[in-house]
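Enquirer: sequence isn't available, so here's the structure alone:
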């Protein structure tokens, strides 16, 4: 499996959204695991439910969790099996997690420790985690997708844990042009917007190709934010226009609408379609939790080209 494919899988972890937001448990556990791998706590492809892993997971939940989120590690540890991240094996090397039988019945921590031998990572994920460069790419992808607003805190927390200088200053050089991260973001945004331009509505798919681009509202070079609420799907023309601040999504009362730059002239054929976007509602994802964030909308609105 290519690093790009693995990154896409990490961008699409199945998570509980019943509270109106994506729960942080699975990505927090993966970040905990990566920290422990980097520190040399695990040897070979044998992940144990150690006190160190539980403690590290609790540290992450304190930083990225909401007021109602609890640090019960057994749930993400169990359900990551369903994402193909690892397999929990018993003493006979048989899987404990069996879809269709017990997938929805996570044991307690005590029950897991008593019944499991160890968890075995997907072989290719394990191999990537053994190499520092790929490990850093996967770690950054998880932060960019799930915890962009807590990046600074996570970097400080991780640096203290690993007894080294924070890596935040390295982020632009290392991650801005990372193809695995970029392709995972693109796939997520296109799917969320059903491969449709949020401005003109054009939707063309041919085999695995789509006409739309996945665009950052706040550029990744400034935000390091790959969360879907910092993205929008646009056709090539409207992507070009937004990047040059000729159009921008804005909030009008309770609606998200397009605003056109006053520099545009509707008497000019090439500019008329952009002017006609003025006041038109954005074509948004079906799920409200993926709507553009207020911060991203404000960033674009403030930079709309004016006379």
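Expert: Arrived safely. Just so it is clear, the model here is predicted, and its values are computed rather than measured. Numbering: from 1, shown residues only.
Enquirer: only C-alpha atoms from now on, for both contacts and neighbour counts.
Expert: Noted.
Enquirer: and the strands in the stretch 151-300 of the chain?
Expert: 205-206, 209-210, 213-216, 231-234, 247-252, 255-260 (DSSP state E, counting those that start in this stretch).
Enquirer: could you dump those strands to a markdown table with mean neighbour count?
Expert: Below are the strands of the stretch 151-300 of the chain laid out as a markdown table (neighbours: other C-alpha atoms under 10 Å):
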| stretch | mean neighbour count |
| --- | --- |
| strand 205-206 | 9 |
| strand 209-210 | 12 |
| strand 213-216 | 23 |
| strand 231-234 | 29 |
| strand 247-252 | 23 |
| strand 255-260 | 21 |
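Enquirer: tell me where the stretch 1-150 of the chain has helices.
Expert: If DSSP state H, counting those that start in this stretch is used as the criterion, the helices of the stretch 1-150 of the chain fall at 3-11, 25-39, 51-64, 74-79, 109-115, 123-129, 132-146.
Enquirer: now those helices in TSV, please, with extra columns for distance to residue 250 and mean neighbour count.
Expert: Formatted as TSV, the entries for the helices of the stretch 1-150 of the chain read as follows, by distance: least, C-alpha to C-alpha, whole Å; neighbours: other C-alpha atoms under 10 Å:
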stretch	distance to residue 250	mean neighbour count
helix 3-11	27	19
helix 25-39	31	21
helix 51-64	28	18
helix 74-79	37	20
helix 109-115	47	14
helix 123-129	41	16
helix 132-146	23	20
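Enquirer: residue 184: which of those helices is closest?
Expert: Residue 184 lies closest, by C-alpha to C-alpha, to one member of the helices of the stretch 1-150 of the chain: helix 3-11, at 4.5 Å.
Enquirer: mind listing residues that contact the closest one?
Expert: 125, 128, 134, 138, 141-142, 145, 179-181, 183-185, 187-188 (C-alpha atoms under 8 Å, 6 or more residues apart in numbering).
Enquirer: picking up where we left off before, just put the helices of the stretch 1-150 of the chain in JSON lines and tack on distance to residue 238.
Expert: Below are the helices of the stretch 1-150 of the chain laid out as JSON lines (distance: least, C-alpha to C-alpha, whole Å):
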{"stretch": "helix 3-11", "distance to residue 238": "26"}
{"stretch": "helix 25-39", "distance to residue 238": "33"}
{"stretch": "helix 51-64", "distance to residue 238": "34"}
{"stretch": "helix 74-79", "distance to residue 238": "40"}
{"stretch": "helix 109-115", "distance to residue 238": "51"}
{"stretch": "helix 123-129", "distance to residue 238": "37"}
{"stretch": "helix 132-146", "distance to residue 238": "24"}
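Enquirer: okay, pairing it with this:
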């Protein structure tokens, strides 16, 4: 018990003395992010010491910001997610995506949500803090302390029973026709500031990946590889047939589930799919045909399709891929 009291005392002190810009009454970004993270633990959407950038977390941050912040600060998720790594005690550590390690050495580049989400795989917090967040009583103590310290005149409602349509709406959008989906995104781009738009695009991309992997039962549609995991980690990718940057299309019929090596081959035009849903192989490269994993072994193979025909990948999109990406 003495050790538990020491640990919670340490984090009460740490959370009450966050390093913040003092302008405009003190930057609220770090306290709001901590409250959003506590909320995600409370709802059971974070279960260990890894804090991924998810639609749920970015939305919790936005909701709490609108409830609590009355100063003229800009709502920026990237700032606190990056700068918590500078807090004393090293209890928040950023884990970069492979090849992005040097990005994290340049704080200026991490002001953008797009750069943050591209560079950072997740944040890893101290196991002792994780235990506090997973415990209802200690979690509530930390929540109330953050509120009292940084937002003394404010309170937040328990989110457990709140009705929030945002995430449901995002899920529903991927089931819409691609034309409607693209129109919505273009309208968002017109009316939102660049930072918020980046978050909205990121959130929709994350939902697209989850739903594509789900309708393919977490299975590569070519190789049959299947590895079940938490929604934040999977060995199967959701692959856009027409790249998102080209057509702003996150509808399910523009996606297939592929293991990473086949995803890369598809994106680079080494393989494609014909009108009979069969894999075709580009003649423009050479490989070791004796290898057990040779691409020649999948040539002519019919891809596995979702059970619901409405979610079958668009043949028109595959035709676009063959004309514009596939190496002939």
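Expert: Perfect, I can see it now. Here the structure is a predicted model, which means the values were calculated and not measured.
Enquirer: care to give me the TM-score?
Expert: For this chain pair, the superposition-based TM-score is 0.46 by TM-score structural alignment, normalised by the length of structure 1; 175 aligned residues with a C-alpha RMSD of 4.0 Å.
Enquirer: rewinding a little: adding distance to residue 10 of structure 1, write the strands of the stretch 151-300 of structure 1 out as TSV.
Expert: Shown next, in TSV, are the strands of the stretch 151-300 of structure 1 (distance: least, C-alpha to C-alpha, whole Å):
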stretch	distance to residue 10 of structure 1
strand 205-206	24
strand 209-210	22
strand 213-216	18
strand 231-234	17
strand 247-252	29
strand 255-260	29
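Enquirer: and the ones you listed: which comes nearest residue 26 of structure 1?
Expert: Per C-alpha to C-alpha, nearest to residue 26 of structure 1 of the strands of the stretch 151-300 of structure 1: strand 231-234, 22.1 Å.
Enquirer: for that closest one, packing partners?
Expert: When contacts are defined as 3 or more C-alpha pairs under 8 Å, 6 or more residues apart in numbering; DSSP states H and E, strand 231-234 of structure 1 packs onto helix 179-192, strand 213-216.
Enquirer: which of the ones you listed sits most buried?
Expert: When those are scored by mean count of other C-alpha atoms under 10 Å, the highest mean neighbour count falls to strand 213-216 (a mean of 23).
Enquirer: which other helices and strands does it contact?
Expert: helix 179-192, strand 231-234, helix 236-243.
Enquirer: got JSON lines for those, with distance to residue 28 of structure 1 too?
Expert: JSON lines is the format used below for these (distance: least, C-alpha to C-alpha, whole Å):
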{"stretch": "helix 179-192", "distance to residue 28 of structure 1": "18"}
{"stretch": "strand 231-234", "distance to residue 28 of structure 1": "22"}
{"stretch": "helix 236-243", "distance to residue 28 of structure 1": "33"}
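Enquirer: give me the three-state assignment for residue 256 of structure 2.
Expert: Look at residue 256 of structure 2: counting by DSSP: H, G, I helix; E, B strand; the rest coil, its state is strand.
Enquirer: ok, and the closest non-adjacent residue to it?
Expert: residue 239 (5.3 Å; C-alpha to C-alpha, 6 or more residues apart in numbering).
Enquirer: let me know how buried the one you found is, in neighbour terms.
Expert: 24 (other C-alpha atoms under 10 Å).
Enquirer: would you confirm that it belongs to a strand?
Expert: Yes. Judged by three-state DSSP, residue 239 of structure 2 forms part of a strand.
Enquirer: which residues of structure 2 fall in strands?
Expert: With strands called from DSSP state E, structure 2 shows them at 50-51, 92-96, 120-125, 237-240, 255-258, 271-273, 279-281.
Enquirer: just say which of those is most tucked in.
Expert: strand 255-258 (a mean of 28).
Enquirer: packing partners of that one?
Expert: Using 3+ C-alpha pairs under 8 Å, 6+ apart: strand 255-258 of structure 2 touches helix 194-215, strand 237-240.
Enquirer: export those to CSV and tack on distance to residue 129 of structure 2?
Expert: Shown next, in CSV, are those (distance: least, C-alpha to C-alpha, whole Å):
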stretch, distance to residue 129 of structure 2
helix 194-215, 27
strand 237-240, 32
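Enquirer: ranking the ones you listed by burial, who's on top?
Expert: Neighbour counts (mean count of other C-alpha under 10 Å) averaged over each of these peak at strand 237-240, with a mean of 25.
Enquirer: distance of residue 42 of structure 2 relative to residue 115 of structure 2?
Expert: Separation of residue 42 of structure 2 from residue 115 of structure 2 (C-alpha to C-alpha, to the nearest Å): 28 Å.
Enquirer: an error on my part: the question was meant for residue 36 of structure 2.
Expert: 21 Å.
Enquirer: who's more crowded, those two?
Expert: Just comparing residue 36 of structure 2 and residue 115: by other C-alpha under 10 Å the higher neighbour count belongs to residue 36, 23 against 16.
Enquirer: does that one really touch residue 68, like I thought?
Expert: No. With contact defined as C-alpha atoms under 8 Å, residue 36 of structure 2 does not count as touching residue 68 (11.7 Å).
Enquirer: now do the same contact list for residue 56 of structure 2.
Expert: Residue 56 of structure 2 neighbours (C-alpha under 8 Å, 6+ apart): 40, 167.
Enquirer: return the distance of it relative to residue 95 of structure 2.
Expert: Here the distance between residue 56 of structure 2 and residue 95 of structure 2 works out to 20 Å (C-alpha to C-alpha).
Enquirer: with residue 240 of structure 2 instead?
Expert: Distance from residue 240 of structure 2 to residue 95 of structure 2, by C-alpha to C-alpha: 26 Å.
Enquirer: do the same with residue 212 of structure 2
Expert: 26 Å.
Enquirer: cool, residue 60 of structure 2 as well?
Expert: 22 Å.
Enquirer: repeat for residue 124 of structure 2
Expert: 7 Å.
Enquirer: same deal with residue 136 of structure 2?
Expert: Taking C-alpha to C-alpha, one finds residue 136 of structure 2 at 27 Å from residue 95 of structure 2.
Enquirer: how about residue 324 of structure 2?
Expert: 36 Å.
Enquirer: and residue 138 of structure 2, by the same measure?
Expert: 26 Å.
Enquirer: go on, residue 3 of structure 2?
Expert: 28 Å.
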